[in-house]
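Novice: show me the folded form of this:
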Amino acid sequence: MNKSRHGLIRSFKAVVGGLVIMLSQPLLAELPPEQQAIFKAATKRSENVNLGDLINNIDRQQTKGQAMIDGTVDRSAEIAMSQGDGKAEAEQRAKALCKARTRYIFASRSLGKQALSEIFAEASASPELTVVFQGIPKGTKLPKGFLDLQQLASEFDPVPSIALNPLMFQRHEVSAVPEMMALTEGEWVDRECRQEIRTRVAGITSMRYLEEHLDEGDLGQRGPIQDISEPNLMETIAQRISEVDWDAKKEQAIENVWNNVPMYPLPPATENRIIRIDPTVQAQRDILDAQGKVLVSAGTRVNPLDIQPFNSIVIVFNPLRESELEAAEEMVKSYVAQGQKVIPVLSEIDKTEGWTMYNNVAKKLDHRVYMLSPDLKQRFRIMRTMSVVRASEGFFEVREIRTDM
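Specialist: Next comes the predicted model:
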């Protein structure tokens, strides 16, 4: 009964007093390879979906990937797959819990409010004791799933330690409750908490009884027990993740991306004119190299075009205006034929047509097109369409062209 087994689970811990739910990321390493693959795939799919490369290398767009996984799955998978700096923090937390937590009562809501109240009272009187659950009621979202336990636990002072740890239920094959367990101090090896069972007994919730029979092994059932009413949380998550139509979600995200793309309905140029922009900047302080030598002294004026030539031609136009679209088509073909690097930029498109219009414009120009970004608009002071930007004699030259003549 005390045989350990790996399950499709991650370990949660409710912080004493606050019941803040945490899932220890390092325990992912304990899962079999095929189960790790499920969660890793889910993580990639639930992260922000970056569709910018499909639209524009200047202004990369992102969709809200969290919409891909609804409700409990979304929330739990995010916690289970803690990223970045959270990994190290989660592992340190797991190490501390591994060593400190050695006394547990496995419980379930199937025991009823009165029995749970007695268990919480026992845990309140014994700070080293943790009450552990394997899940939340079926159909309940994660925050609400702990609300009833929080209300019940808040009646005690100090507040008992409560954890949501489905992994322990599977590892120790706990299928009925209550069951008490005394474990050895944990050893953190290969990102896994290794503990041996000193004593386990089913049907008993007395800390005194557990300590009196310490190191006596499996004592079996010594009191009434109940089946566990809550489904295993992580198995539920894994099942719901596997049921998500990721292709449909991806298509939906792609279709909705245009709602997040900024559009600039700039007025059309009413005359042909040229605006010259001096990109020269003045150093506010000395600029030093790695050895501390002054490369550029404070007060020095520098023109970036003297350092890095700008050889592209940027054509900003509104494809909703037929005259501008036709003019852009001719310009692109002409410049490409001359060997020039061209960047066609759209100020706006009809969002209701979305990808259809975007792709049609690219096809018509026979060239990749981009969307106007706030940075590009500000840098080149784009105020009207169409505008053609190029470098000339140390200046940026913005040529506004009237196309409706």
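Novice: use CA for all of it now, contacts and neighbours both
Specialist: OK.
Novice: so how many other residues sit close to residue 387?
Specialist: For residue 387, the tally of surrounding residues (other CA atoms under 10 Å) stands at 27.
Novice: so what's it up against?
Specialist: By CA atoms under 8 Å, 6 or more residues apart in numbering, the residues touching residue 387 are 315-317, 398-401.
Novice: pull out the buried positions in the helix or strand harbouring residue 315.
Specialist: Assigned by DSSP states H and E, residue 315 belongs to strand 312-317. Buried residues in strand 312-317, counted by 16 or more other CA atoms under 10 Å: 313-317.
Novice: can you redo the contacts of residue 387 as a markdown table with distance to residue 294?
Specialist: Formatted as a markdown table, these follow (distance: CA to CA, whole Å):
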| residue | distance to residue 294 |
| --- | --- |
| 315 | 39 |
| 316 | 40 |
| 317 | 43 |
| 398 | 35 |
| 399 | 38 |
| 400 | 41 |
| 401 | 44 |
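Novice: ok, of the residues you listed, which one's closest to residue 24?
Specialist: Using CA to CA, residue 316 comes nearest to residue 24 of the contacts of residue 387, at 50.0 Å.
Novice: one more to line up against the first:
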Amino acid sequence: MSGLPAYSLPCQSERATLVSALLLLLSWLATPALAQDLGTNGPTYAIAEPHLLRDLQHRLQAKQASGELDTLMARSRERAIASVRDPQPIEGVAATRTPRTFYYDPTFTLDRNVLDAQGQLLFAAGTRLNPLDVVSLSSHLLFFDGRDSRQRDQARRLIAHYEGRVKPILVAGAYLDLMQAWRRPVYFDQHGRLTRQFGVTQVPALVSQDGARLRIDELETTQ
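Specialist: Sure thing, here's the model as predicted:
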């Protein structure tokens, strides 16, 4: 249509950058500041509320012009990379002081009916099932602290002893660095889900299948 100004939409990368910048600015605005009562000086007037988006845009432009925006974005990237390269250690897990062996039964009770694709009943609610009756644990699970050189060395010996049939899982340390050094997959127990599930409180800990149960050995660290 003639007579109307033409506008071009920002490309995807520009929109992503703008969204990231706005999120950073919002987090900056949400940072608490110290307040101080300076009293009243001169006549007061009602404050007209500025348009929120216009105010954010002005603040964003000011921070971009001063270079503060680039600094905030760089810090955000550094924090994200650090959290991936070196996750927070799992709480409640420490180096083994008293070796022990215990067992975990993965049997669970269905809380609802399980149907097949045709709607036929496969398993009724209340049925007790054990996943190990259907699928075997193909590899040992080895939990250890990647920051401890002795535990790292012990993990390599165990991997060699079981001819590679071991999944190394860190509870602390930089798993990406270890993966690159060992040239094999290394995992991290995200949020401590597995250690809590199995009841592991000491590492190194080796999890192996023993019939319909899992055997868990919290091992003494060896030289």
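Novice: overlay them and tell me the TM-score.
Specialist: Here the TM-score for the pair of chains, by TM-score structural alignment, normalised by the length of the second structure, is 0.67; 201 aligned residues with a CA RMSD of 3.9 Å.
Novice: and the buried residues of strand 312-317 of the first structure, which two are furthest apart?
Specialist: Among those, the pair separated by the greatest distance (CA to CA) is 313 and 317, at 12.8 Å.
Novice: tell me where the stretch 101-250 of the first structure has helices.
Specialist: In the stretch 101-250 of the first structure, the helices defined using DSSP state H, counting those that start in this stretch lie at 113-125, 142-145, 147-153, 166-171, 207-212, 233-243, 246-256.
Novice: my guess is residue 397 of the first structure meets residue 379, correct?
Specialist: No: judged on CA atoms under 8 Å, residue 397 of the first structure makes no contact with residue 379 at a distance of 11.8 Å.
Novice: which of the two has more residues huddled nearby?
Specialist: More neighbours surround residue 397 than the other of residue 397 of the first structure and residue 379, with 19 against 12 (other CA under 10 Å).
Novice: Three-state assignment for the equivalent of the more buried one over in the second structure, please.
Specialist: Alignment note (TM-score structural alignment): residue 397 of the first structure maps to residue 215 of the second structure. Following DSSP: H, G, I helix; E, B strand; the rest coil, the label given to residue 215 of the second structure is strand.
Novice: can you tell me the closest non-neighbouring residue to residue 177 of the second structure?
Specialist: Spatial nearest neighbour of residue 177 of the second structure, chain neighbours left out: residue 85 (7.6 Å); criterion: CA to CA, 6 or more residues apart in numbering.
Novice: now swap in residue 400 of the first structure and tell me
Specialist: Nearest non-adjacent residue to residue 400 of the first structure (CA to CA, 6+ apart): residue 387, at 4.5 Å.
Novice: how about the next helix-or-strand element following the strand holding residue 315 of the first structure: buried residues?
Specialist: Where DSSP H and E defines the elements, the next helix or strand beyond strand 312-317 of the first structure is helix 322-337. Buried residues in helix 322-337 of the first structure, counted by 16+ other CA under 10 Å: 323-325, 327-329, 331-332.
Novice: residues contacting helix 322-337 of the first structure, please?
Specialist: Here helix 322-337 of the first structure has contacts from 315, 317-319, 341-342, 344, 364-365, 367, 385-386, 403-404, using CA under 8 Å, 6+ apart.
Novice: derive a PyMOL selection command for the buried subset of the residues you listed.
Specialist: Here the buried members of these are turned into a PyMOL selection, burial being counted by 16+ other CA under 10 Å:
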select buried, resi 315+317+318+319+342+344+365+367+385+386+403
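Novice: closest one of the contacts of helix 322-337 of the first structure to residue 250 of the first structure?
Specialist: Of those, the one sitting nearest to residue 250 of the first structure (CA to CA) turns out to be residue 367, at 25.4 Å.
Novice: just tell me what that closest one corresponds to in the second structure.
Specialist: Looks like residue 367 of the first structure aligns to residue 184 there (TM-score structural alignment).
Novice: what strand or helix carries that match?
Specialist: Counting by DSSP H and E, residue 184 of the second structure is held by no secondary-structure element, helix or strand.
Novice: how many neighbouring residues does the nearest residue to residue 90 of the first structure once chain neighbours are set aside have?
Specialist: By the measure of CA to CA, 6+ apart, the closest residue to residue 90 of the first structure outside its immediate chain neighbours is residue 24, 5.5 Å from it. When neighbours are defined as other CA under 10 Å, residue 24 of the first structure has 24 of them.
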